[in-house]
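**Student:** Predicted model follows, preceded by the sequence.
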Amino acid sequence: MAQMPTAMKSGLEQKGITARHIVAIVISALIFGATIYISRYFPIKIGTVQAVYPAAVFAPLFGVWFGVWGSAGLVVGNILSMLVVGMNPAVYPLALLAQFIMGFVPGIAFRKVKFESAKDRVVFIAMVTIGMVAASALVVLNLIIFQKVPAHIAWGTVWAWMQVSNTLTAAVLSPLLFAWMSDYMNKSGLFFKRFWG
């Protein structure tokens, strides 16, 4: 049997899932999932929605640093955090998609290692905001469709509050963490130069 040329074999390996992709998923899942798990015990909730959601701060960072693999890790982390506390992930399909969107939107739109100008910060914050608003809309649709929460409560109370607990929190704190940690991520070799890895 003929051997596959080395260059072709290398190219095929690069297109598949590598150890680097798995590491990105695991790092994202562990940090994101642990943050969700810890914050579940915060005493203030609106229905099943957490009043304070610190995981939202990390979501855009993993999307920017690890691309689609970091975004996938957000979903894995949320599923793990649900299973640990006895929740059924099958009841939250749109909410799980929302976790992916939190990382996907800023990740696909902002591919720089660091902020090089004020414009970079504005673009980053805008993409984080768009991702969070879209994600919170998916969470509300999940509440209405799968959890039978009345639409006026879901949109008027839950979605409105999520713009504070998720969107505003991430728009303020995610850029600060990115500016602080991104250079380290780049030097460590963990930063994915392309969104698809």
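**Tutor:** That came in fine, so what should we check first?
**Student:** hey, let's count contacts and neighbours off CA atoms from now on
**Tutor:** Noted.
**Student:** quick one: the strands in the chain?
**Tutor:** In order along the chain, the chain carries the following strands (DSSP state E): 45-46, 49-50.
**Student:** And the lengthiest helix in the chain, what does it pack against?
**Tutor:** What stands out as the longest helix in the chain, according to DSSP state H, is helix 55-84. Based on contacts counted as 3 or more CA pairs under 8 Å, 6 or more residues apart in numbering; DSSP states H and E, the elements that helix 55-84 packs against are helix 19-39, helix 93-109, helix 169-188.
**Student:** In that helix, which of the residues would be classed as buried?
**Tutor:** By neighbour count, with 16 or more other CA atoms under 10 Å as the criterion, the buried positions of helix 55-84 are 55-82.
**Student:** how much distance is there from it to the middle of the chain?
**Tutor:** Averaging C-alpha coordinates over helix 55-84 and over its chain gives two centres that are 4 Å apart (CA atoms, centre = their mean, to the nearest Å).
**Student:** Use this one as the comparison:
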Amino acid sequence: MSQLTSMQSGLPKRGVTARHIVAMVISALIFGATIYISRFVPIKLGTVQVLYPAAIFAPLFGVWFGVWGSAGLVVGNILSMVVVGMNPAIYPLALLAQFIMGFVPGIAFRKVRFEGAKDRIVFIVTVTLGMILSTVLVALNLVLIQKIPGNVVWGTIWPWMQVSNTLAAAIFSPLLFAWMSDYMNKSGLFFKRFLG
């Protein structure tokens, strides 16, 4: 009877596995490194980076690794902040925004490849929605926590984020997905289910 209990009647084990950790680490390292490198672009709008290429990678990690890739985005951003001496505690909504960048497309699009124009449209729409939601959270962080005037945030910074984040991701994320997703699937890294 104890053997039967230990085998759990053939049910798969639940919980965090090495595969989940690997997915989170890959997401965190690539996303965090991209943020870190782009921090050295000398032009900023407040504390917001004018160029934010990490936004292009965020939806991909959500689609490939589900919730684990989305969590990796947060870890990567925290690491990039700590390395340059920033305090992550000042950016709670902005960190949540990083998660949303991966979460929305990840939960809405669970395919290995584009099978037609409809898939491309769905992918672009979900990426765009995720970016708009995330930039709203970043803007709220700037206004509520960082005390930047609302007219500056909503009149200048947030519209620019639609170019640097939303438009960039809507154009380049689908191209990278079409190019790399088969490789991710063949390597065994693609998570078929959002929760892994």
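**Tutor:** All right, it came through fine. Everything numeric in this text was worked out from a predicted model, so none of it was measured.
**Student:** quick revisit: nearest to R194 of structure 1 among the helices and strands packed on helix 55-84 of structure 1 would be which one?
**Tutor:** Ranking the helices and strands packed on helix 55-84 of structure 1 by distance to R194 of structure 1, with CA to CA as the measure, places helix 93-109 first at 8.8 Å.
**Student:** Please produce TSV containing the strands of structure 1, extended by distance to T35 of structure 1 and mean neighbour count.
**Tutor:** Formatted as TSV, the strands of structure 1 follow (distance: least, CA to CA, whole Å; neighbours: other CA atoms under 10 Å):
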stretch	distance to T35 of structure 1	mean neighbour count
strand 45-46	16	14
strand 49-50	12	20
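**Student:** re the thing from before, let me have the helices and strands packed on helix 55-84 of structure 1 in a markdown table, extended by distance to P5 of structure 1 and mean neighbour count.
**Tutor:** Shown next, in a markdown table, are these (distance: least, CA to CA, whole Å; neighbours: other CA under 10 Å):
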| stretch | distance to P5 of structure 1 | mean neighbour count |
| --- | --- | --- |
| helix 19-39 | 22 | 19 |
| helix 93-109 | 33 | 25 |
| helix 169-188 | 31 | 17 |
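**Student:** could those helices be laid out in TSV, adding distance to E116 of structure 1?
**Tutor:** Formatted as TSV, those follow (distance: least, CA to CA, whole Å):
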stretch	distance to E116 of structure 1
helix 19-39	25
helix 93-109	15
helix 169-188	10
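**Student:** how about these, which one is nearest H152 of structure 1?
**Tutor:** Shortest distance between H152 of structure 1 and the helices and strands packed on helix 55-84 of structure 1, using CA to CA, is found for helix 93-109: 18.3 Å.
**Student:** what's the closest one packed up against?
**Tutor:** Right, helix 93-109 of structure 1 is packed against helix 55-84, helix 118-145 by 3+ CA pairs under 8 Å, 6+ apart.
**Student:** To G189 of structure 1, which of the ones you listed lies closest?
**Tutor:** Closest to G189 of structure 1 of those is helix 55-84 (CA to CA; 10.4 Å).
**Student:** mean deviation of the closest one from structure 2?
**Tutor:** Taken against structure 2, helix 55-84 of structure 1 registers an average deviation of 0.2 Å after superposition, with mean CA distance after the TM-score superposition for structure 1.
**Student:** picking that back up, figure out which of the strands of structure 1 is closest to N166 of structure 1.
**Tutor:** Among the strands of structure 1, the nearest to N166 of structure 1 by CA to CA is strand 49-50 (9.7 Å).
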